[in-house]
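Colleague: sequence unknown, structure follows:
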C-alpha cells in the first residue's frame, strides 16, 4: 500500500475498512464459539449418550483443535495467502456448525466442535491486518480487535441462554453457521486485498523462532498464566449452569446473572488497567487478580445451592478474568524480545487453547464423578499453584515493540543497529536487512517512533 507519510497517524479509509472488516470477522466467529459455553451443560444433557464428561469434552475439543492448528495455519497463510486461508477456516467452522446443528447425539456435537476448532484463523487474521495497515496505525487496529473480543464474549454470554431457550440448542449451531457465513461474505467483499505479504515479526510467527520463545522463562510464566485462566473459565462453566439451576434460577434466566456481572466487571476493569499501565504496577495487579480468582473459586465451592453467594462468586470471577484478558497480551508484548512479538503471541494463543481443552475435559470429568464442589475446589487449588508462579514473576519492562521500515540507504549502514541501541529510551534493536526492517523495543516515556525514524533518516 502507498505510504506517503510515515508520521501520519490518521487511518486511511482503506485501513479503516480492513480494521472494521477483520474485527467483524473475528467477532462473528468468536460470538458463535462463546454462545454455546453457558448453555451446553444444561441443554446438552438431553442429547443422546450425553454425560457431564462428554459435555466437557465437547467444550474442550474446540480448544484442542485450535491448539493443534493455530501455528500451522499461521505459517501456511504466508504461502497460500491470508484471505484464502481465512475463507477455508470459516468454511470448516460452517461445516462443523451444520454437523452439530443436525445431530441429536453428543458425539455429533463433539465432531462438529472439533471441525469448528480446526478452522484456526486467528493468526491469518492478524497477519492480514498487518499487511493492510501501516506501522503507525497497527497498534490501534490490533487494540480494536482486542476490544471487540471482550465485547463479543460479554454479548455471547448473554445471548446464548436467550437463543437456546427460545429455539433450542441446535439453533445456536445454526446461528454459528450463519455468522461464519457472514464472515466469509465480509472477507470476500469488504476487506481489501493486500498488495504483498511482507513478513512482519510483530504480528507473524517467524519460522525457527518458537524454541527461543519457549526458552524464555518470563514468557513461559505468562503462558502458564493464560493456560490457567482458560482452564478456570472452561471448567467453571461446565458446572456453573447446573449450579445456578440447583439454586432456583431456571436456565432461560441465566443471562440476567451474566449480564449484570459482565456490566459491573467492565465498569471496574478500566481503572485497574490504567493503574497497572500508567503507574507501572502490572505485577501487583496481576497477582491481585490471581488472588481474586482464588476467592471466586472458594466462594463458588462453599456456596452450595445458595443463589446470592453463587452470584458473588461469578462477579469476582468475571472481574478478575476481564482484567487478566487485557493484561496478559500487554505483558507478552512487553516481555517478548525485539523481533519476536508475533511468535510470542502465537505460542501464547496456543497455550490459551490448551487451557480450553484441559479445562473442558477436566471440569466435565470432575463434575460427573464428584460433583460441582470438586470442580470449584480444583479451581481454587489451581489458583493457589498459579499464585506461586505469579509471585515469582519480575516486574515487566515497560517497553513497546516497533517495526520501522528501512529506506535503501539505511540498509547499507552496517552499524545501524548499534546507532539505534544507543539512542535514549531504546532497550533492544535488531536490523533484518532481508525484511528491510528494524525491530525495536522502546520506553515511550523517553522516545517514540518519529524520533527513531528521524535518526534512521540521518544515518
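Modeller: Yep, that arrived. None of these values were measured; they are calculated from a predicted model. Numbering: from 1, shown residues only.
Colleague: contacts and neighbour counts: CA atoms only from here.
Modeller: Will do.
Colleague: which residues in this protein form strands?
Modeller: Taking DSSP state E as the criterion, the chain contains strands spanning 400-405, 426-432, 437-442.
Colleague: where does the longest one sit relative to the chain's centre, distance-wise?
Modeller: In this case it means strand 426-432. 27 Å (Cα atoms, centre = their mean, to the nearest Å).
Colleague: name the helices or strands packed onto it?
Modeller: The elements that strand 426-432 packs onto, with contact taken as 3 or more Cα pairs under 8 Å, 6 or more residues apart in numbering; DSSP states H and E, are helix 416-421, strand 437-442.
Colleague: can you say which of those is packed in most?
Modeller: Among the helices and strands packed on strand 426-432, ranked by average contacts under mean count of other Cα atoms under 10 Å, first place goes to strand 437-442 (a mean of 24).
Colleague: which residues are contacting it?
Modeller: With contacts defined as Cα atoms under 8 Å, 6 or more residues apart in numbering, strand 437-442 is touched by 337-339, 399-406, 417, 425-432, 448.
Colleague: and here is the other one:
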C-alpha cells in the first residue's frame, strides 16, 4: 500500500470507529439509567431504545451506499455524520424513553457504513483493497472493546446524557477528518467487492449458504443486544459493584476473550477446521446462555461465563465475514456483505425487543432463556452446513475490454489450477477471482492483469 492508501484506510477507519464507539458506549449502562431517570421506561421500551438504531441502520445503509454513487461519497458521509450527531443530541436532551428512542432512530438513520467502504475502494488499488479492509475491520473490533470499558467510566463522570453528548462530538469530529485527512478520490466507481448491486440481490438472497450465515450474524447480535439488557443488573447484583467499577470486569473479560479467540481463528482458517470451530463456538454460546439463565449467583461463574461468551462472540464476529466472502459469487461480494450487514442490524433490533420483553416477563433469567432459544435454533442451522471451500478473493484491473473479451478472459482465468470462479465485468474493468491459496497464488494470477488482459497475449 502506498502513502495515499494508508492515509485513506486509517482516516476512514477512524471515522468508522468513532461512530461505532458512540453507539456501543451506552450498552453496559443504559438499562439502569433508563429505569431510574426516564419517564415511560419499561422493559419493552428500554429494549426498543437499545435496538432502535439497528432497525434504522438496516433500512438505510444500502440506500445510502447507492445514493453515494450519484451524490458523492464524502457528501453522503458528512450528511450521515450530521444526522448521527443530531440523533445523539436528541437522546442527550430527552427526559423520556420515547425521546431517546427517537434519538436512536436518528443515529441509525445516519447509515454511512457502506459509503465509507465504497470510498475506501475508490482510494485503493484492487490488489491492496483486502489490506485496507482489514485495517478498518480491526479498528471496528477495537472500538467495540473500548466502548464497553469506556462506557461505564464515562457514566460515572458525566452520566448517560453526557455519553450521548460526547457521541455527538465524536461524530462531528469525523467531518474535518473526512475533508482534511481523507484523500480526494479521482472519481467514484461502482465496486462489486464492497458495494451492493441491485441486480445481484436475488442471486444472493437465493443462496442457501449465504442465508445460513446471514441468520448467524442476526442471531449473534440478537443475543448480544438482549444480553446487555440484563448484564448491568447482573453485574451489580452478583458482584456488588457500582457504575464506576463495571469497567474492571469488562476490561479483563474482553482481554482474555481476545487471547482465547486468536488460536481458534488460526485453527479455523490456517488449519482449515472452520466447520468444527464454527459449530463449537455456537455450542459454547448456547452453554453460556443456559448457565446464565439457570444459575448466576457466583462472581467466579459470572466472570468465566462472560469470558467464554465474548470469546465465542469474537470468533463468530471474525469468522462470519470470512465465510460470506468465501460463499459469495465472485462479483457479488459487496451485495452479499450488504445483505449480511442488514441482517446484523436487524438482529440488534430484534434482540433489543425480545430481551426487553423477556426481562419484563421473567427478569434476568428470562433474557438468557431467550438467548438460549436463539442459540438452539442457530446450532441446528449451523450443524447442517457443508464444509466451506477455502476460497480467497483477488481483484485485477484488466483495462478496457468489450463483453466478448471479458468473457474470454474469465474462461482463461477459470482454466487455471486452483481457481474456483472468475468474473470479468467490462464496465468495471475488473476481474473478480476466487481461488484456493494452496493451489495457486495471487501473484500467479496477476499475469492476467491489464498488460496481459487481451486474448492471445502471452
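Modeller: Yep, it's here. All of these numbers come straight from a predicted model, not from anything done at the bench.
Colleague: quick check: TM-score for this pair?
Modeller: Once superposed, chain against chain, the TM-score is 0.96 (TM-score structural alignment, normalised by the length of structure 2); 449 aligned residues with a Cα RMSD of 1.3 Å.
Colleague: if we can go back for a sec, export the helices and strands packed on strand 426-432 of structure 1 as TSV, with columns for distance to residue 243 of structure 1.
Modeller: Putting those into TSV (distance: least, Cα to Cα, whole Å) gives the following:
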stretch	distance to residue 243 of structure 1
helix 416-421	56
strand 437-442	47
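Colleague: tabulate the strands of structure 1 (TSV), appending distance to residue 82 of structure 1.
Modeller: Formatted as TSV, those follow (distance: least, Cα to Cα, whole Å):
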stretch	distance to residue 82 of structure 1
strand 400-405	20
strand 426-432	23
strand 437-442	21
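Colleague: quick one: the counterpart of residue 255 of structure 2 in structure 1 and residue 35 of structure 1, what's the gap?
Modeller: Using TM-score structural alignment, the partner of residue 255 of structure 2 in structure 1 is residue 263. Going from residue 263 of structure 1 to residue 35 of structure 1 by Cα to Cα, to the nearest Å gives 17 Å.
Colleague: between these two, point out the one with more neighbours.
Modeller: More crowded of residue 263 of structure 1 and residue 35, by other Cα atoms under 10 Å: residue 35, with 27 against 14.
Colleague: please, where are all the helices along the stretch 301-450 of structure 1?
Modeller: Here the stretch 301-450 of structure 1 has its helices, by DSSP state H, counting those that start in this stretch, at 307-335, 341-370, 372-392, 408-411, 416-421, 449-458.
Colleague: need these in TSV (columns: distance to residue 115 of structure 1).
Modeller: Listed next are the helices of the stretch 301-450 of structure 1 as TSV, based on distance: least, Cα to Cα, whole Å:
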stretch	distance to residue 115 of structure 1
helix 307-335	26
helix 341-370	14
helix 372-392	27
helix 408-411	45
helix 416-421	45
helix 449-458	42
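Colleague: tell me which of the ones you listed sits most buried.
Modeller: helix 341-370 (a mean of 25).
Colleague: what's the burial count for the corresponding residue of structure 2 for residue 430 of structure 1?
Modeller: For residue 430 of structure 1, the aligned residue in structure 2 is residue 423 (criterion: TM-score structural alignment). Residue 423 of structure 2: 22 surrounding residues under other Cα under 10 Å.
Colleague: residue 58 of structure 2 touches residue 345, doesn't it?
Modeller: Yes. Between residue 58 of structure 2 and residue 345 there is a contact at 5.2 Å, judged by Cα atoms under 8 Å.
Colleague: quick check: angle from the longest helix along structure 1 to helix 449-458?
Modeller: Counting by DSSP state H, the longest helix found in structure 1 is helix 135-167. Angle, helix 135-167 of structure 1 to helix 449-458, by axes from the mean of the first three to the mean of the last three Cα atoms, to 10 degrees: 140 degrees.
Colleague: against structure 2, where does helix 135-167 of structure 1 fall?
Modeller: Structural correspondence for helix 135-167 of structure 1: residues 126-158 of structure 2, per TM-score structural alignment.
Colleague: likewise stretch 90-98 of structure 1?
Modeller: Stretch 90-98 of structure 1 lines up with residues 81-89 of structure 2 when matched by TM-score structural alignment.
Colleague: tell me which residue is most central in structure 2.
Modeller: residue 341 (6.3 Å; Cα atoms, centre = their mean).
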